[in-house]
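**Q** Attaching a predicted model along with its sequence, questions to come.
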Amino acid sequence: MTEKGLRERKKADTRAALAAATLRLATDRGWDAVTVEAIASAADVSYRTFFNHFSSKEEALLQPGGPEQERLSTRLRAAPAELPALAAVRWAVHRELADLEADPLALRERMAVLMCTPSLLPRLVQTSATDERELALALADRTGLDADTDLLPALLAAVVSAALRVSLLRWQARGGTTSLTALADEALDALAAGLPAAHHHPTTRT
């Protein structure tokens, strides 16, 4: 491995240690009791080193891969050009979820922290909005449409974001025992079919 490769590997290892320490402390102490000083100490690095990798403890929790963490929009841009929009999104989603499912325990713990910490909601909403906008831009580029004036890019980005959020919540509610990718596929299939269940009228009870 080259010297540059070794530096990048060390940087990635330190970032991973900081993200793991952030999650561990949040799980053990509660989010409000977690400080950057405690995270750095738990990862055996300096306070200054933390900020070489993350801008805040919130980023360390929500984006454990750091600012360079690959986004769904980035994966979509790498999807085979011949795939239509929704198929390309599914291709990108599968790769996104494969990374998340590589460490299901960490994913469950992170979601548990998010679900019991209202103070994280504004940052989570901001991050989700940014990701959704980037996904809409990637879809616009792929389809030759305008993300601001045409319906498809923004609408598809929004419903895919919602489908993934619902899939994650269902996965968490089932204790992580069901394939997250399978749950996302179920949601995307329902979207592709025009939400057929929504057209069924409930039986009137007598």
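**A** That came through fine.
**Q** rest of the way, CA atoms for contacts and neighbours
**A** Noted.
**Q** Show me what the longest helix anywhere in the chain is packed against.
**A** Across the chain, the longest stretch assigned as helix under DSSP state H is helix 3-29. Packing contacts for helix 3-29, counted by 3 or more CA pairs under 8 Å, 6 or more residues apart in numbering; DSSP states H and E, involve helix 36-42, helix 57-62, helix 104-115.
**Q** got the ones you listed as TSV, with mean neighbour count and distance to Ala79 columns?
**A** TSV is the format used below for the helices and strands packed on helix 3-29 (neighbours: other CA atoms under 10 Å; distance: least, CA to CA, whole Å):
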stretch	mean neighbour count	distance to Ala79
helix 36-42	18	37
helix 57-62	20	25
helix 104-115	16	25
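**Q** could those helices go into JSON lines alongside distance to Leu6?
**A** Putting the helices and strands packed on helix 3-29 into JSON lines (distance: least, CA to CA, whole Å) gives the following:
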{"stretch": "helix 36-42", "distance to Leu6": "22"}
{"stretch": "helix 57-62", "distance to Leu6": "22"}
{"stretch": "helix 104-115", "distance to Leu6": "26"}
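**Q** ok, second structure coming up, stack it against the first:
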Amino acid sequence: MRQAEGGLRERKKRETRAALAEAALRLALEKGPDHVTVEEIAEAADVSVRTFFNYFPHKEHAILGRNPEHLERALERMRTAPAEESPLTTMWFVVSGVLRDLENEGELSRRGELIMGSPALLYQLMMSSFDDERQLTAALAARMGEPASSVRPALIVGAAGTACRVAMELHKNSPERPVSELVAEGFHVLAQGIDPAFGRRR
């Protein structure tokens, strides 16, 4: 009985978070992110302002749709990756999993275009991404058996994040190309080497 109650409570939390994120995104698309208030988002999701702050620290995080479950699943995928899987491949599965979740929610293109057109949202995305990257780097370094201060795991995680940001920027200018396709192309470039001739003398 207690387990069922816990499952119901967690489902209710997920539904409330999703309702707030959807309301925030819809209002931001309608009015522009700078003209949306926390009070409007809470009212649109039929919850109190106090409830809003139980899920998001400010309206920008709600518009971004920050979902801690994405990071939790990413860290778990990293911890359980097969031993023979390369670090960049592991990072690809992590990123593609998050992209798949966002695409299933029908939010990837709409939210990406909104973010790239708003300095405030872009700043918040970058700041929150830095914290995610620190946790992912620590997990990847542990999986690789390297110290947390190693360059390679940090560079792999950072390059993956950059591939996503570049994909969103390119998608804004070429909306006919899906973000997921652009991210996949970015990973292939990383895997092949951005500049194999680097360091060679004439």
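**A** Yep, that arrived. Values in this document were obtained by computation on a predicted structure and should not be read as measured data.
**Q** what's the TM between chain one and chain two?
**A** TM-score for the superposed chains, counting by TM-score structural alignment, normalised by the length of structure 2: 0.84, backed by 194 aligned residues with a CA RMSD of 2.3 Å.
**Q** How far off centre is the longest helix of structure 1?
**A** Taking the mean of its C-alpha atoms, helix 3-29 of structure 1 sits 18 Å from the chain's own mean (CA atoms, centre = their mean, to the nearest Å).
**Q** in structure 2, what residues pair with that helix?
**A** Using TM-score structural alignment, helix 3-29 of structure 1 corresponds to residues 5-31 of structure 2.
**Q** residues contacting Leu99 of structure 2?
**A** Listed by CA atoms under 8 Å, 6 or more residues apart in numbering, the contact partners of Leu99 of structure 2 are Leu108, Ser180.
**Q** what's the counterpart of it in structure 1?
**A** Using TM-score structural alignment, Leu99 of structure 2 sits opposite Leu97 in structure 1.
**Q** what's the average distance of the helix or strand containing its match to structure 2?
**A** Using DSSP states H and E, Leu97 of structure 1 maps to helix 85-101. Mean deviation of helix 85-101 of structure 1 relative to structure 2 after superposition (mean CA distance after the TM-score superposition for structure 1): 1.7 Å.
**Q** and the gap between the residue nearest the centre of structure 2 and Glu105 of structure 2?
**A** With distances taken as CA atoms, centre = their mean, Val98 lies nearest the centre of structure 2, 6.4 Å away. Separation of Val98 of structure 2 from Glu105 of structure 2 (CA to CA, to the nearest Å) stands at 11 Å.
**Q** How about Thr137 of structure 2?
**A** From Thr137 of structure 2 to Glu105 of structure 2 the distance is 27 Å (CA to CA).
**Q** out of the two, which sits in the busier spot?
**A** Thr137 (24 against 11; other CA atoms under 10 Å).
**Q** ok, the residue nearest to Pro147 of structure 2 when sequence neighbours are not counted - contacts?
**A** Among residues not flanking Pro147 of structure 2 along the chain, Ala141 sits closest, at 6.2 Å (CA to CA, 6 or more residues apart in numbering). By CA under 8 Å, 6+ apart, the contact list for Ala141 of structure 2 reads Pro147, Ala148, Ser150, Pro153, Ala154.
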